[in-house]
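[1] pasting the sequence and the predicted coordinates here, then a few questions.
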Amino acid sequence: MRKFRLLMACIIVAGGITSCQKEETKNELPEEVAVQPTKAELEKLFNMGINIDNVTIEDIPSFDGTTTKHFVSGDITIPYDGLDDYAELGALEDGNKQYRTPNIVAPAFRNIRILGYTGGGAALSSKMQTALSWAVANYNALPNTLNFNLTFGTNTAAADIIVYKVNNSSGGASAGFPSSNGRPYRYVRINSGMDSFTTNVNEHVMGHEIGHCVGFRHQDWFNRQSCNYTGPLPAESPAIWIPGTPLSFYEDSIMLACFGPNEDGEFSSSDIQSLNILY
């Protein structure tokens, strides 16, 4: 989940896994269900450019009350049964720049229908709905090939991305990356605790997670500077730099790993530049 940067007691280099709030449940699960990733799974995730310092396997709730297993690293979620759909990366040139995943949204799927979910306990609050409207407007204001059509309701069948609320009192959200089929990642999960933040901060978090859905990495993925992380750094740089983006890793990007209480929700110049280069 994307984490509020002041809540650092449980944040690790993976970008905010709150493992100290979780209790061991291995003995409560059937033996055939994996609780921790295998060595091979971790190797695959690493080769995808995912920080593997604290990857967990969790049941992620859907808007309809069902759950599906995902690998979780910070605010990044990868479907457990879909791991093979994601390409691996090689170690590329070092440099503190804007990064993306190997999979981006294919031209055929760049008219993206976003649904702000309004049904039952997964319904976005009024503040969240306003923030989502602002975040989508930021994307649509850019002169590129991405186009977002936002509606509110419960018709999930007609949506490419579904934004819904999950019952979690902490600030943050989670999403994933496009898979090899060229479609955007389908689910953005907003923690209920985001209602305690301003509409602008909600806009920032919504825009960040949509960024992941269309293929953007954390700009500071390699050192988590926005999370005040000072631990060991990855030995390699398995991410794809977007040519033409700035050298600075601390550009106040909307794609920084952690956020603060005063975010304005707007794209930085490097965000705009990288979106327009990529799409």
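    That came through, no problem. Numbers count the residues shown, from 1 in each chain.
[2] could you use CA atoms for every contact and neighbour count after this?
    Fine.
[3] for residue 272, see how far away residue 159 is.
    25 Å (Cα to Cα, to the nearest Å).
[4] for residue 71, which non-adjacent residue is spatially closest?
    residue 57 (4.6 Å; Cα to Cα, 6 or more residues apart in numbering).
[5] secondary structure element for that neighbour?
    Assigned by DSSP states H and E, residue 57 falls within strand 56-61.
[6] name the helices or strands packed onto that strand?
    When contacts are defined as 3 or more Cα pairs under 8 Å, 6 or more residues apart in numbering; DSSP states H and E, strand 56-61 packs onto strand 67-73.
[7] which residues sit against the strand it packs on?
    Strand 67-73 has contacts (Cα atoms under 8 Å, 6 or more residues apart in numbering) with 1, 14-17, 37, 50-52, 54-62, 77-81.
[8] and with 6 Å instead?
    With contacts defined as Cα atoms under 6 Å, 6 or more residues apart in numbering, strand 67-73 is touched by 14, 55, 56, 57, 58, 59, 60, 61, 77, 78, 79, 80.
[9] tell me the buried residues in stretch 191-210?
    By neighbour count on 16 or more other Cα atoms under 10 Å, the buried set for stretch 191-210 is 191-195, 197-210.
[10] can you count the residues close to the closest residue to residue 211 other than its chain neighbours?
    Take residue 211 and drop its neighbours on the chain: the residue closest to it by Cα to Cα, 6+ apart is residue 255, 7.3 Å away. Residues lying near residue 255 (other Cα atoms under 10 Å) number 27.
[11] against that first model, consider the following:
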Amino acid sequence: MLKKAAVLAVSCGALLVGCGTDPEMENQEIIANLVEAGYQADDIKVVDGAVYAGRDAHVTLEASREMLQAGEGTEEQYRTNNLINTSVVTTICINPTAQFNRYANLSAGLDLAIENYNQRNLAIRFVRGPATGCTANIAAKTAGGTGGSAGFPSGGLPYGTINIGTGLNKYSVDVNEHVITHELGHCIGFRHSDYYNRSISCGGSASNEGDAGIGAILIPGTPSTGTLGGSIMNSCFRSTETGEWSSSDITSLDYLY
């Protein structure tokens, strides 16, 4: 997720690859898969050896292959084809690093983001780790800059990492709550609510992330058009964010989980 009118280059962990594989070749395949799936080239970035689509969603090789297998989605918005398998995943533990915990507003924002989800009484529950009884885990790590990044579900499991910029610590706890809630939303399958025109929340010229083969599927009961401040899942955030769900966000959560 980006601060309005500012592009974030995040510093992420090393790309995980199998023995004997070439990370550069893997990235080339990921990019080729994304382009074939429908992403525009200028919405694909390689940062610190990892491929990002939509500017803040990390895409692994496995996930990029799933995009091609999933088939086409609609031309509307909100969720990916890939979701959490709630028959397997019921308790998702969010495990912040020691570095993450050193930033008071990031740490407080994580607690509030977890609360945001748990207040909805969903089929999945979030717990701040370390904890027992986890059926899936998401690491909460720090990154440079201001904003965050994550990825989409794969194999019925949530994406395993959120990266939150330490520059967010200078913003209110509510803004930190907003950004962390947003990145966790990607981990469980939510697209940007203004994916088709990022200028709605980011300003500047219109930019369309496209369907991308992962789906941009309108959730029943939600609007097909995004508005500034209308969703936690908008592409970019403002310094005035409250960190609370909009009515359409709540409809989306309740419908899916």
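    Structure received. Remember, predicted model here, so these are calculated numbers, not experimental data.
[12] OK, contacts around residue 234 of the second structure?
    Counted by Cα under 6 Å, 6+ apart, residue 234 of the second structure has contacts 192, 193, 194.
[13] wait, a strand at residue 150 of the second structure?
    Yes - under DSSP: H, G, I helix; E, B strand; the rest coil, residue 150 of the second structure falls within a strand.
[14] that one -> the first structure?
    Taking TM-score structural alignment for the superposition, residue 150 of the second structure sits opposite residue 175 in the first structure.
[15] now for that match, how many residues are close by?
    Every residue meeting other Cα under 10 Å relative to residue 175 of the first structure is counted, giving 26.
[16] residue contacts, it?
    76, 77, 187, 188, 209 are the contacts of residue 175 of the first structure under Cα under 6 Å, 6+ apart.
[17] what about residue 188 of the second structure, neighbour count?
    The burial count for residue 188 of the second structure: 26, using other Cα under 10 Å.
[18] so it makes contact with residue 159?
    No - at 7.0 Å, residue 188 of the second structure does not count as touching residue 159 under the criterion of Cα atoms under 6 Å.
[19] so what sits against both of those two?
    Shared contacts of residue 188 of the second structure and residue 159, counting by Cα under 6 Å, 6+ apart, come down to residue 153.
[20] which residues in the stretch 151-257 of the second structure form strands?
    Using DSSP state E, counting those that start in this stretch, the strands of the stretch 151-257 of the second structure run over 161-165, 236-237.
[21] after superposing, tell me the mean distance of the longest one to the first structure.
    In the superposition with the first structure, the aligned residues lie an average of 0.7 Å away from strand 161-165 of the second structure, counting by mean Cα distance after the TM-score superposition for the first structure.
[22] now do the same contact list for the residue nearest to residue 172 of the first structure when sequence neighbours are not counted.
    Of all residues not flanking residue 172 of the first structure in the chain, residue 2 sits nearest, at 4.4 Å (Cα to Cα, 6+ apart). By Cα under 6 Å, 6+ apart, the contact list for residue 2 of the first structure reads 75, 172, 173.
[23] let's see that with 10 Å instead.
    15-17, 73-76, 170-175, 190-191, 205, 208-209, 256-259 (Cα atoms under 10 Å, 6 or more residues apart in numbering).
[24] buried residues, stretch 101-109 of the first structure. List them.
    In stretch 101-109 of the first structure, counting by 16+ other Cα under 10 Å, buried: 101, 102, 103, 104, 105.
[25] quick one: end-to-end distance for that stretch.
    End to end - Cα to Cα - stretch 101-109 of the first structure spans 17 Å.
[26] next one: stretch 126-146 of the second structure
    Note: stretch 126-146 of the second structure ends 24 Å apart using Cα to Cα.
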